[in-house]
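Chemist: sequence first, then the predicted structure, then my questions.
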Amino acid sequence: MIVENNVPLQPYNSFGIVARAQNLVRIASEADVAELRADPRWRDAPRFVLGGGSNIVLTGDVKPLVLKVEIKGLRLVEETPRAWIVEAGAGEIWHDAVQWMLEHGYPGLENLALIPGTVGGAPVQNIGAYGVELQDRFDSLDAIDLDTGRSFTLDAAQCAFGYRDSVFKHVRSGPNDFGLSGRALITRVRFRLPKPWKAVVGYLDLERKMGETGNFTPSATDVFDWVCAIRRAKLPDWRVLGNAGSFFKNPTVTPEQCADIIARDPKIVHYPMDDGSIKLAAGWLIDACGWKGKSVGNAGVYERQALVLVNRGGLENPVTGGEVMTLAKAIQTSVYERFGIRLEPEPVVV
């Protein structure tokens, strides 16, 4: 185990924000965590777990010890008449893992193609896109309690998945609280991919693809290709234009609240949910407030999708975390003043 000092973090966050880790250690196996805990210099040090850096906004240098998760591995664990159980190391690139499963005959995650980040970050955020959420395909995960060094396994119920939420995003506040933010390092994730496979194509953009192609019985590869094409047309490649993907969660309101908004703004994009609530399109709300294409310093709202904030300064004059959060707060204020709705950011602010 080597602890690196004064490490640039610009390559490790998809926004391309310039920041440094005072100390960083690369975790390639569970043994690396054990070795770290055995070292008296680092056993009780504050820690920050870093995966693909696709869902964070760095507002300055990171003083806690950065644990850069780089655990690899992809394998079929079990096959039953009802599902394939596939395991992936937490350090695997998410899109590459989805593609590997598809190529090896294990479909089910194709709707989540091209989402940036690593496998370990997927359950933290309960990622979702085009009609599928991670919890729909989740089996279990392995993690290490950084306070005790003990390994443990969680199933879906124990992960307490919600909309872009999980137990890993909550801080433990009492003896009966199971919040794992800052305590758990995810090492491996297992997916339950149902058999027989069935295409999930109820999302509007995918329905359009079926109409355009005349293909109304798409294969998993067809859905994968369509999702990739849709995302590339709508969203910027973070390697070209730094961003953290969708910056705000789509808010949910009661039917009464939605009816009140529709009375004032009939064109608002909204979707009924299974629990009776109504989900509103945050991108539409932001666009309606006139933010698409606007900037604060080198932080901007993407021209093609108002839900995405981007780094307009590139590598030469990169955006700062302060500029990103100033823009985000200005957007939140505008949306609240017009619609009475508080937008909640998706990324973790460090």
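Modeler: Happy to help now that I have it.
Chemist: only C-alpha atoms from now on, for both contacts and neighbour counts.
Modeler: OK.
Chemist: tell me the spacing between Leu112 and Leu154.
Modeler: In this view, Leu112 and Leu154 are 22 Å apart by C-alpha to C-alpha, to the nearest Å.
Chemist: so those two - more neighbours on which side?
Modeler: Using other C-alpha atoms under 10 Å as the criterion, Leu112 and Leu154 rank with Leu112 on top: 23 against 14.
Chemist: how much space separates the more buried one from Ser295?
Modeler: Separation of Leu112 from Ser295 (C-alpha to C-alpha) stands at 29 Å.
Chemist: one more structure, for comparison:
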Amino acid sequence: MNFASSAPPSPKSHPNLGLKDRNTFGFDATAQWAFEIDTAEQIPGIMQQIAEQKLPWRVLGGGSNVILPKVLPGATLLMNISGIKVDDAGEFTRITVGGGVNWHEFVAWTLENNFPGLENLALIPGTVGAAPIQNIGAYGLEVGEFIESVQAYDTKDQAFVTLNKDACCFAYRDSYFKQNPQRFIVTKVVFKTPKHWQARIHYADLAKQFESNPKPSAEEIFLAVCKIRTHKLPDPKVIGNAGSFFQNPIIPNEQYETLLHKYPGLISYPDRSGKRKLAAGWLIDQCGFKGQRMGHVGVYENQALVLVNHGEGTAQDILGLAKCIQEAVRKEFGVSLEIEPNIL
């Protein structure tokens, strides 16, 4: 393969690029070819070359929700598109954000500029472009609630498209983008934040924080979320992790009632589907995995939902641990746990 000679002068290309600092697990992975995508206009040309050479490919943002193998063959597109644009939209403020913008930095920016609404989603690692794919959520809020549309390159139709909120098919940790992997490359996300803001503190951890302050400001919620997450979740710069490793399973009410009878301490939440959402971390903890180590990987001591890399772990190691956890939870509770990060 002679990609260097055929690649256009832009985007910048890097052969055999180490990605240890581009994935929060800190896995020692290498991209056969990496391309820095700084503008949407660079995408059609590079995708044409990828198609012509029949190369495998993937997009990598902050690497906060991925499990990388030792070698990523073909092309890895590094999403670096930046920029924030603000427009008035009547009762709302419209904010258009580049897919490569750091998510937490964007949330902080909205508060600094008096555009509250996203504060519950503070300190979630990753980029803005990855947010709608997973429909990231935390503390009683999902990002899809604030998205007006998503701009992306459709690799199937080889054209730029704009998908409105309905077309995005947002659901719990799910979206049209996730349902159609390898089809869309998100370039920009358009948010709508309300001018008449209301605090969202009904989630248990936040409600406890504001027992004596029922009307906190958006900034106070932001700081509280950062405090809670910092206590529960390890800093990827200190110990490799991808945040919550498993999705909270959603089960029928009948199964929930049976489990509750057997396990009175079962932690769950009502789901909008009319079913019950179980706390995956509680299930894992009950199986004795919290704080346990398996070789170079393990389960975080403060939150059983988080798997960690103690320094020399690999994707194979973390997936082996995940399989052990899944089997134990299935055996004990009859519940299946779904891995949240994308396995590349």
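Modeler: That came through fine. If you're wondering where the values come from, they're calculated on a predicted model, not measured in any experiment.
Chemist: does the aligned partner of Glu337 of structure 1 in structure 2 belong to a helix or a strand, and which?
Modeler: When structure 2 is aligned by TM-score structural alignment, Glu337 of structure 1 is paired with Lys331. Take DSSP states H and E as the rule and Lys331 of structure 2 turns out to sit in helix 315-333.
Chemist: got it, and Cys258 of structure 1?
Modeler: Using DSSP H and E, Cys258 of structure 1 falls within helix 255-264.
Chemist: compared with structure 2, how much does that helix deviate?
Modeler: For helix 255-264 of structure 1, the mean distance to aligned residues of structure 2 following superposition is 0.9 Å (mean C-alpha distance after the TM-score superposition for structure 1).
Chemist: now do the helix holding Lys331 of structure 2: distance to the chain's middle.
Modeler: 21 Å (C-alpha atoms, centre = their mean, to the nearest Å).
Chemist: and what of stretch 306-313 of structure 1?
Modeler: Here stretch 306-313 of structure 1 shows a centroid-to-chain-centroid distance of 16 Å under the convention C-alpha atoms, centre = their mean.
Chemist: could you report the neighbour count for the residue mapped onto Lys292 of structure 1 from structure 2?
Modeler: The alignment partner of Lys292 of structure 1 in structure 2, by TM-score structural alignment, is Lys290. Lys290 of structure 2 is flanked by 21 other residues according to other C-alpha under 10 Å.
Chemist: give the contact list for Lys290 of structure 2.
Modeler: Neighbouring residues of Lys290 of structure 2 by C-alpha atoms under 8 Å, 6 or more residues apart in numbering: 284, 299-304.
Chemist: again with Leu283 of structure 2
Modeler: The contact partners of Leu283 of structure 2, by C-alpha under 8 Å, 6+ apart, come to 329, 333.
Chemist: for it, give its distance to Thr96 of structure 2.
Modeler: For Leu283 of structure 2 relative to Thr96 of structure 2 (C-alpha to C-alpha), the value is 39 Å.
Chemist: before we move on, what about Lys208 of structure 2?
Modeler: Lys208 of structure 2 is 34 Å from Thr96 of structure 2, by C-alpha to C-alpha.
Chemist: neighbour-wise, which of the two wins?
Modeler: Neighbours were counted for Lys208 of structure 2 and for Thr96 using other C-alpha under 10 Å; Thr96 has more, 21 against 12.
Chemist: what lines up with the more buried one in structure 1?
Modeler: Per TM-score structural alignment, Thr96 of structure 2 is aligned with Glu87.
Chemist: now do the SS call for that match.
Modeler: Following DSSP: H, G, I helix; E, B strand; the rest coil, Glu87 of structure 1 is assigned to strand.
Chemist: I'd assumed Val77 was in contact with it.
Modeler: Yes - contact between Glu87 of structure 1 and Val77 holds when scored by C-alpha atoms under 8 Å: they sit 6.3 Å apart.
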